[in-house]
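1. This is a predicted model, with the sequence first.
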Amino acid sequence: MNTQLSALESSTVRKVTRRLIPFLFLCFFIAILDRVNISFAALQMNQDLQFSDTVFGLGAGMFFLGYFLLEVPGSAMMAKVGARKWICRIMVSWGLLAVLMAFIKTPWQFYTVRFLLGVAEASFYPCMVHYLSGFYQTKHHAKAIAAFMLAIPGANALGAPLSTFLLGIEGWGLAGWQWMFILEALPAVALGIMAFFYLDDRIADVKWLRADEKNWLMQTLDKEQQAKQAVKHYTFLQALKDKYVLLLSAGYLFWMMGYYGINMFLPTISRSMVAVTSLSLQNLGWLIGFMYFAAMLAMLWVGSHSDKKRERRRHVAVCLSISAVALTAAAYIAAANVVLAFILLMIALCGAFGAFSPFWAIPPSFLTGAAAGGAIAMINSIGNLGGFFGPYVVGYLRDLTGSFNAAITFLGGSMILSAVIIVLSTRKLKSF
């Protein structure tokens, strides 16, 4: 019986993974690419449009202000209309808006389009995390989340050389950075339309599982939901007031300040560390791509190790601490040893990305259903405000001091603070 059950579980999880993870990975890949390609556009766009680092940092961060305002309302709407329709709406609208980035001329146009992009994409990530929680057992959460979240470093790893290549395209009266925005935005529209027909809102609706596999999965997840409700039986709104949710939101806020501060400025920081004549834009793209590829491997390993040990908070704290130390060290060693500085930046990226999957396995493990969706949206919404403050502070300090050192020290401190908050806020949750 145990052998049969094991075989049934194995085949079901394998089919769910094959069906959902590649498609959601691709959707999230395009989302991240359209979110961060602004960092590569800055290599040309800032000069063409005469944008200072402060203007760029504020514009890059405006995305997250729009994201913050619509994240929770968007998740509530997703719960009503279903993930399939909501993912379709999000991707089509942000793809069309991303095209408009190619035609900005002034700082205020820059701020406005970036803000609207955040509004359009709001609730996309929590929608996908919540969607996966409806098809996976808790013990498989971190690995499943890590698999589709590989799109974050993956979009940067492949997007770096792709974006720098597209920067070299000119014609029809458009500069390279304009072509880059257009060509990287159109896939979002196509994938959004595909999502409407490809995804299923409920296990009962799927046609790609056998009847026994569907029954086993529904029964297993129902038992888990009942067990969680015995611990915390919250409504959507009640989950938003839970102290653990609020503390995790604060921890995620400081983490994202550090993460997006470096993410949005990494091409500019990297270019400032080497002589422009010794490294072409394309080679710079391949170098940054390799750094993100290493982060992708680290993210996959940490997610798997976290599942194996059934432990989350220490994995998060160690990753963020390593990232903070390596990032700060890279800033002050760059003048003496550029190669070592790039290695430290790569280690910093590995730490910042490695923390994602164990962190996002925490909310669904103590909250259920709409409450879990609300909690994920709340954490992501407040946390992503760090994406507004981080790039702005980096740009401001760079213009103020003429160096990235003070800015990077600030980012490292933010991630250390995040690690402390997350460890302390989850210490009473026995499963972590």
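-> Right, received. Where do you want to start? Residues are numbered from 1 along each chain as shown.

2. switch to C-alpha atoms for all contacts and neighbour counts from now on
-> OK.

3. Report the distance from the lengthiest helix in the chain to the chain centre.
-> Counting residues, the longest helix found in the chain (DSSP state H) is helix 2-36. The chain centre lies 17 Å from the centre of helix 2-36; the measure is CA atoms, centre = their mean, to the nearest Å.

4. Remind me what that helix packs against, helices and strands.
-> helix 141-149, helix 151-166, helix 176-198, helix 211-229 (3 or more CA pairs under 8 Å, 6 or more residues apart in numbering; DSSP states H and E).

5. count of residues packed around the nearest residue to A204 once chain neighbours are set aside?
-> Closest residue in space to A204, ignoring its immediate chain neighbours: K214 at 6.9 Å, by CA to CA, 6 or more residues apart in numbering. Counted with other CA atoms under 10 Å, residues neighbouring K214 total 19.

6. do the same with P126
-> 26.

7. repeat for T17
-> 18.

8. Contact partners for it?
-> Neighbouring residues of T17 by CA atoms under 8 Å, 6 or more residues apart in numbering: A144.

9. And for stretch 360-370, what's in contact with it?
-> 79, 133, 138, 141-142, 145, 225, 228-229, 231-236, 239, 245, 312, 372, 375-376.

10. Okay, one more to line up with it:
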Amino acid sequence: MVTQGGIILDPINLERSTTKKVTLRLIPFLFLCFTISILDRVNIGFAALQMNEDLGFSNAVFGLGAGIFFLGYFLLEVPGSAMMTKVGARRWISRIMITWAVIAILMAFIQTPWQFYTARFLLGVAEASFYPCMVFYLSGFYQTKHHAKAIAGFMIAIPGANAIGSPLSTYLLGIDWLNMAGWQWLFILEAIPALILGIICFFYLDDKLEDVKWLTNEEKKWLIDVTTKEKLEKQEAKHYTFAQALKDRDVLTLSLGYFFWMVGYYGIVMFLPTISEGLSKTTSLSTHAMGWILGLMYVCAMVTMMLVSNHSDKKNERRFHVVACLVTSGVALIISSYVASTNIVLSFVFLTISLCGAFGAYSPFWAIPPSFLTEAAAAGAIALINSIGNLGGFFGPYIVGYIKDLTGSFNASMTFLGISMFVASFIVAFLLKQSGRAIKKNTVDRLEKTS
């Protein structure tokens, strides 16, 4: 038995108390950082409601500018993650947040399409490796069996940022100060928190588990022991370096599936304010009222993320949770496009279901790489998957904008995005089949050894 403050703790209580402390220390802060990151990434969709008209941007120009963010993200994701393993996640996360805040503020002063493209590209460069940094960082503080729940803890920031940002961004569009339009203030005011958090991050986070002072000696020793044991077991299964992980079949399969998923995901997220504005015109909703409706849709997505992640951890299954969510998203997206012209309420219901599916797949998906890779290999794999996948964020918005200008309607675009979700689910369901069995077998073997 282990004692803590004179109280005898058995291994189960020690695990529970340690995990709780880690969660309370890290998840709320990383959630806040990620929320600001997502807000600065997707607020372009709300700015478009004014910016496109003020600057004379077509849907194709906007789609290219919205998507080119991910081209910069793609090019610097893997090199950035490699740098992170050398300088430490704490310093790298801090650097990322400060530089992207500065560039996000500069977005308020663009005037031409090329300035728009350049600023969005540089924003992607600045933010590259932020997400894999956070996943890699958390993997050093949690047992494998808690990964999905831990990842979901900060990843609900994705729908959370949209839930908060939807009414907030539409409100900021109404600001008219110092001869600057609302969309300009939107960029400036939503970037300032990133600058503040980037500075705080440097002092708040610890580089590694051994450095923490907010766990007792017993808790720290227990957590170091169990995480070290898991790392050794993973190395026995697949002992890869950073570079070798980039060529692994399972990693490449996950990258391809994530690419098609992000084509569908960002295609709808970047244009959702514009699509919703068009749908709501028949009901005479104000822009701000529409913002609240969108916020409610993202709240539903947040709840779905938590439910799916908890069920995935409980069943110790990842692959089919991902597939079920992506198929649901694709079906709902296509149905929404077909009923949009006849039933606005039903169209919004299916758009909400589609968002829930697209977001629900996140936690079980990102719990897969750390389950068979460790240390630098895991960092490299997560970076590659995220960079290739987010390249889909470049194609999705651009194709949606192009099809909209070509057809005059979003219906064909939404059908295309739904099909992209189906392709992603097929890749995860069938091409990852052997990997899924291997992951499940490794997990079962590990549990048997520790029981």
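-> Noted; the coordinates are in hand. Since the model is a prediction, treat every value here as computed from it, not as a measurement.

11. a markdown table for the helices and strands packed on helix 2-36 of structure 1, including distance to L345 of structure 1?
-> Shown next, in a markdown table, are the helices and strands packed on helix 2-36 of structure 1 (distance: least, CA to CA, whole Å):
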| stretch | distance to L345 of structure 1 |
| --- | --- |
| helix 141-149 | 20 |
| helix 151-166 | 14 |
| helix 176-198 | 25 |
| helix 211-229 | 40 |
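
12. In structure 2, what residue corresponds to L417 of structure 1?
-> Alignment note (TM-score structural alignment): L417 of structure 1 maps to V423 of structure 2.

13. before we move on, what about T138 of structure 1?
-> In structure 2, T138 of structure 1 lands on T144 (TM-score structural alignment).

14. how far away is that match from A82 of structure 2?
-> As judged by CA to CA, to the nearest Å, T144 of structure 2 and A82 of structure 2 stand 22 Å apart.

15. May I ask you to confirm that the match of L417 of structure 1 belongs to a helix?
-> Yes - the assignment for V423 of structure 2 is a helix, going by DSSP: H, G, I helix; E, B strand; the rest coil.

16. what residues are up against it?
-> Contacts of V423 of structure 2 by CA under 8 Å, 6+ apart are 257, 260-261.

17. Is L116 of structure 1 in contact with F64, as I believe?
-> No - with contact defined as CA atoms under 8 Å, L116 of structure 1 does not count as touching F64 (9.8 Å).

18. So which of the two has more stuff around it?
-> Remark: of L116 of structure 1 and F64, F64 carries more neighbours, 30 against 21, as counted by other CA under 10 Å.

19. Run through the residues that contact the equivalent of the more buried one over in structure 2.
-> Aligned by TM-score structural alignment, F64 of structure 1 pairs with F70 of structure 2. Contacts for F70 of structure 2 were tallied using CA under 8 Å, 6+ apart; they are 121, 124, 390-394.

20. which residues in structure 1 does stretch 319-329 of structure 2 match up with?
-> Using TM-score structural alignment, stretch 319-329 of structure 2 pairs with 313-323 in structure 1.

21. Ok, stretch 96-112 of structure 2 next?
-> Going by TM-score structural alignment: stretch 96-112 of structure 2 matches residues 90-106.

22. So the residue nearest to the spatial centre of structure 1 versus Y125 of structure 1, what's the distance?
-> Per CA atoms, centre = their mean, the C-alpha nearest to the average position across structure 1 is that of I152, at 5.4 Å. Using CA to CA, I152 of structure 1 is found at 11 Å from Y125 of structure 1.

23. which neighbours do these two share?
-> F28.

24. How much space separates the residue nearest to A204 of structure 1 from I32 of structure 1?
-> For K214 of structure 1, the distance to I32 of structure 1 - CA to CA - is 32 Å.

25. Around the alignment partner in structure 1 of G360 of structure 2, count how many other residues there are.
-> Using TM-score structural alignment to pair residues, one finds that G360 of structure 2 aligns to G354 in structure 1. Using other CA under 10 Å, G354 of structure 1 has 29 other residues around it.

26. same question, R16 of structure 2
-> R16 of structure 2 has 10 nearby residues by other CA under 10 Å.

27. And it? What does it align with in structure 1?
-> Mapped onto structure 1 by TM-score structural alignment, R16 of structure 2 lines up with S10.

28. quick one, what contacts its match?
-> Applying CA under 8 Å, 6+ apart, no residues contact S10 of structure 1.

29. For the residue mapped onto F29 of structure 2 from structure 1, the count of nearby residues, please.
-> Under the alignment by TM-score structural alignment, F29 of structure 2 pairs with F23 in structure 1. The number of residues packed near F23 of structure 1 is 18, by other CA under 10 Å.
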